[in-house]
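Undergrad: Sequence unavailable; structure follows:
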């Protein structure tokens, strides 16, 4: 990836975690994880205080495109017509599992690809818009195995909630008040959701873990109620899909991770743009 080796060299010189913690914009997601005080985490922290980013504060992992359609990358890399998506697709978000009486459309999502002017890298973006009461806590995107990847988000529109953390992992970890913000590795399996699928109660330490999986990037945020639009969730990779751009089944997973009473673990599997020959496992199972 363009600038990937340079950025990792800078990170190594000053310590990877200190670089990531102070970074704004796209953050590198190393397949060795992030060192924390008591172990290794697949996740890096973004906005844990639930405050939206600005150009001067709360902006770790955040980018600031002028609109949803503008490239979130360096203007020197994404110029001319490449400032705008080279591919985009809008599809419905349909829930059909043991908790519904049949297929239920709860909104739609827009999937984008921006390509750099020299064709060396692509940015994949997704945004979710709900039209009925529902809750989504995590969005996972697959297809990155063996690649170097960076990730970022924006709060376009400005009413969207920020992203609290981004992980190189398949597993979404339940986030309730008082729970660990940066889950450790050591789970030994790859569930789509890890946590306590009940209320009340408190998850055990093993239910607050997620192992590294370099095929998936997971974003933890909040989409529900009055904030029915997500921000934009971006993954940048040095591999782009060949034209014509096509969406791969099961590339995007929307997760509901049971934040309070009346909820339950749910995963919604959706098609999404992905690098060529992406293998999008584990297989989705209903309801998660």
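TA: Received, thanks. As the structure is a computational prediction, the values presented were derived from the model and not from experiment.
Undergrad: hey, let's count contacts and neighbours off CA atoms from now on
TA: OK.
Undergrad: Determine the longest helix present in the chain.
TA: Counting residues, the longest helix found in the chain (DSSP state H) is helix 4-14.
Undergrad: Return the set of buried residues in that helix.
TA: Residues 8, 11 are the ones in helix 4-14 that count as buried (16 or more other CA atoms under 10 Å).
Undergrad: got a list of contacts for the helix or strand just after it?
TA: Downstream of helix 4-14, the first helix or strand assigned by DSSP states H and E is helix 16-22. Here helix 16-22 makes contact (CA atoms under 8 Å, 6 or more residues apart in numbering) with 8, 11, 27-28, 34-35, 44-45, 60.
Undergrad: Just give me the closest of those residues to residue 133.
TA: Nearest to residue 133 among these is residue 45, at 27.7 Å by CA to CA.
Undergrad: Without its sequence neighbours, what residue ends up closest to residue 193?
TA: Nearest residue to residue 193 in three dimensions, chain neighbours excluded: residue 172, at 4.8 Å (CA to CA, 6 or more residues apart in numbering).
Undergrad: actually residue 65, not the one I typed
TA: Of all residues not flanking residue 65 in the chain, residue 72 sits nearest, at 5.1 Å (CA to CA, 6+ apart).
Undergrad: Okay, one more to line up with it:
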């Protein structure tokens, strides 16, 4: 994510105009996808300021007049929606080649009726070389985070929460999300909403596209993801972790090798990762 340049600033200004408050809060992901030019896409667009990490993204804002750049965004992460109470929380290590490259905070909130749950995930990347067998330091870049377990638990909706901290330590925004198991790299000029011929719809998986890296090759780094939320039907059963229910994926946006790391994560009772 380039953080300085006149071009970045100009694009940022244009992005504010084009992405001002349209669908703040949870956005439903229909099992039929979204109508786009040329066909149908599994993806809805959220905050595409910065062109998927090519330039500086602009954080969502909220005010009585609606704010800006806040499509899919919610102003709180505890709870992400009123009427929900936290019922489970865990901290999990994200490991590859025996190296812990990130920590995952995994949470579940449930409504009072016990019929709807919100599953939340947030990544914090570490200063770690994920492949010490190669010269230099290789920092894992998370281009997509995917969560499983939502077949027959619709309607499924998504949101994200952005946390502002000290300069250079704020979260990265959510660019897009969709019902698909197929993550697609986004480079300059690519379609923002890939067609279902490229990323087929999967009602069991939700894919979140972002750009999180402790030390990004493009010259700037956002080490923390936003909170990524999935809201779906659930039961009053005690939340349990499902093996491999979450994937973090590096897709080579700056030429890195394609890599996927599977992590256990909370999922609705009886869910699977098919």
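TA: Nice, I can see it. Just so it is clear, the structure is predicted and the values come from calculations on it, not from any experiment.
Undergrad: TM-score for this pair?
TA: The TM-score (TM-score structural alignment, normalised by the length of the second structure) is 0.78; 221 aligned residues with a CA RMSD of 1.4 Å.
Undergrad: circling back to that earlier point, which of the contacts of helix 16-22 of the first structure are buried?
TA: Applying 16+ other CA under 10 Å to the contacts of helix 16-22 of the first structure flags 8, 11, 27-28, 34, 44-45, 60 as buried.
Undergrad: Those residues: which two are farthest apart?
TA: Largest separation among these by CA to CA: 8 and 45, giving 18.0 Å.
Undergrad: Could I get the contacting residues of the equivalent of residue 164 of the first structure over in the second structure?
TA: Correspondence of residue 164 of the first structure to the second structure, assessed by TM-score structural alignment: residue 175. Neighbour list for residue 175 of the second structure: 45-49, 52, 208-210 [criterion: CA under 8 Å, 6+ apart].
Undergrad: Which neighbouring residues are in contact with the residue nearest to residue 193 of the first structure, exactly?
TA: Shown in contact with residue 172 of the first structure (CA under 8 Å, 6+ apart): 138, 140, 192-194, 210, 218, 220, 255, 257.
Undergrad: Kindly provide the distance from it to residue 163 of the first structure.
TA: Relative to residue 163 of the first structure, residue 172 of the first structure is positioned 13 Å away (CA to CA, to the nearest Å).
Undergrad: Now list whatever residues contact both of these two.
TA: Common neighbours of residue 172 of the first structure and residue 163 (criterion: CA under 8 Å, 6+ apart): residue 220.
Undergrad: Where do the strands of the stretch 101-250 of the second structure begin and end?
TA: For the stretch 101-250 of the second structure, applying DSSP state E, counting those that start in this stretch gives strands covering 116-125, 141-148, 157-161, 176-178, 205-213, 227-233, 240-250.
Undergrad: The third one against the first structure, how far on average?
TA: Same thing as strand 157-161 of the second structure. Superposed on the first structure, strand 157-161 of the second structure shows a mean distance of 0.6 Å to its aligned residues (mean CA distance after the TM-score superposition for the first structure).
Undergrad: for that strand, packing partners?
TA: Strand 157-161 of the second structure makes packing contacts with strand 27-28, strand 227-233 when contacts are defined by 3 or more CA pairs under 8 Å, 6 or more residues apart in numbering; DSSP states H and E.
Undergrad: Can you say which of those strands is packed in most?
TA: strand 227-233 (a mean of 25; mean count of other CA atoms under 10 Å).
Undergrad: corresponding residues in the first structure for that one?
TA: With TM-score structural alignment applied, strand 227-233 of the second structure matches the range 232-238 in the first structure.
Undergrad: Run through who's touching the matching stretch.
TA: Here stretch 232-238 of the first structure has contacts from 1-2, 68, 120-127, 144, 147-156, 217, 219, using CA under 8 Å, 6+ apart.
Undergrad: Kindly supply the ChimeraX command isolating those of those residues that are buried.
TA: Buried members of the contacts of stretch 232-238 of the first structure can be picked out in ChimeraX with the line below, counting by 16+ other CA under 10 Å:
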select :1,68,121,122,123,124,125,126,127,144,147,148,149,150,151,152,153,154,155,156,217,219
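Undergrad: rewinding a little: relative to residue 196 of the second structure, which of the strands of the stretch 101-250 of the second structure is closest?
TA: Of all the strands of the stretch 101-250 of the second structure, it is strand 176-178 that lies closest to residue 196 of the second structure, at 10.5 Å by CA to CA.
Undergrad: how much does the closest one stray from the first structure?
TA: In the superposition against the first structure, strand 176-178 of the second structure averages 0.5 Å from its aligned positions (mean CA distance after the TM-score superposition for the first structure).
Undergrad: Which residue in the second structure aligns with residue 220 of the first structure?
TA: Aligned by TM-score structural alignment, residue 220 of the first structure pairs with residue 209 of the second structure.
Undergrad: so what's its match up against?
TA: 143-145, 174-177, 183.
Undergrad: and residue 122 of the first structure, how far is that from residue 245 of the first structure?
TA: Using CA to CA, residue 122 of the first structure is found at 12 Å from residue 245 of the first structure.
Undergrad: got it, and residue 34 of the first structure?
TA: Applying CA to CA, the value for residue 34 of the first structure to residue 245 of the first structure is 33 Å.
Undergrad: so which two of the contacts of residue 209 of the second structure are the farthest from each other?
TA: Spatial extent of these (CA to CA) is set by the pair 174 and 183 at 14.0 Å.
Undergrad: returning to that earlier point: check whether the residue nearest to residue 65 of the first structure sits in a helix, strand or coil.
TA: At residue 72 of the first structure, secondary structure determined by DSSP: H, G, I helix; E, B strand; the rest coil is coil.
Undergrad: what's it in contact with, if anything?
TA: Per CA under 8 Å, 6+ apart, neighbours of residue 72 of the first structure: 63-65.
Undergrad: in the helix or strand hosting residue 92 of the first structure, what's buried?
TA: Here residue 92 of the first structure sits within strand 87-95, counting by DSSP H and E. Within strand 87-95 of the first structure, the residues scored as buried using 16+ other CA under 10 Å are 87-89, 92-95.
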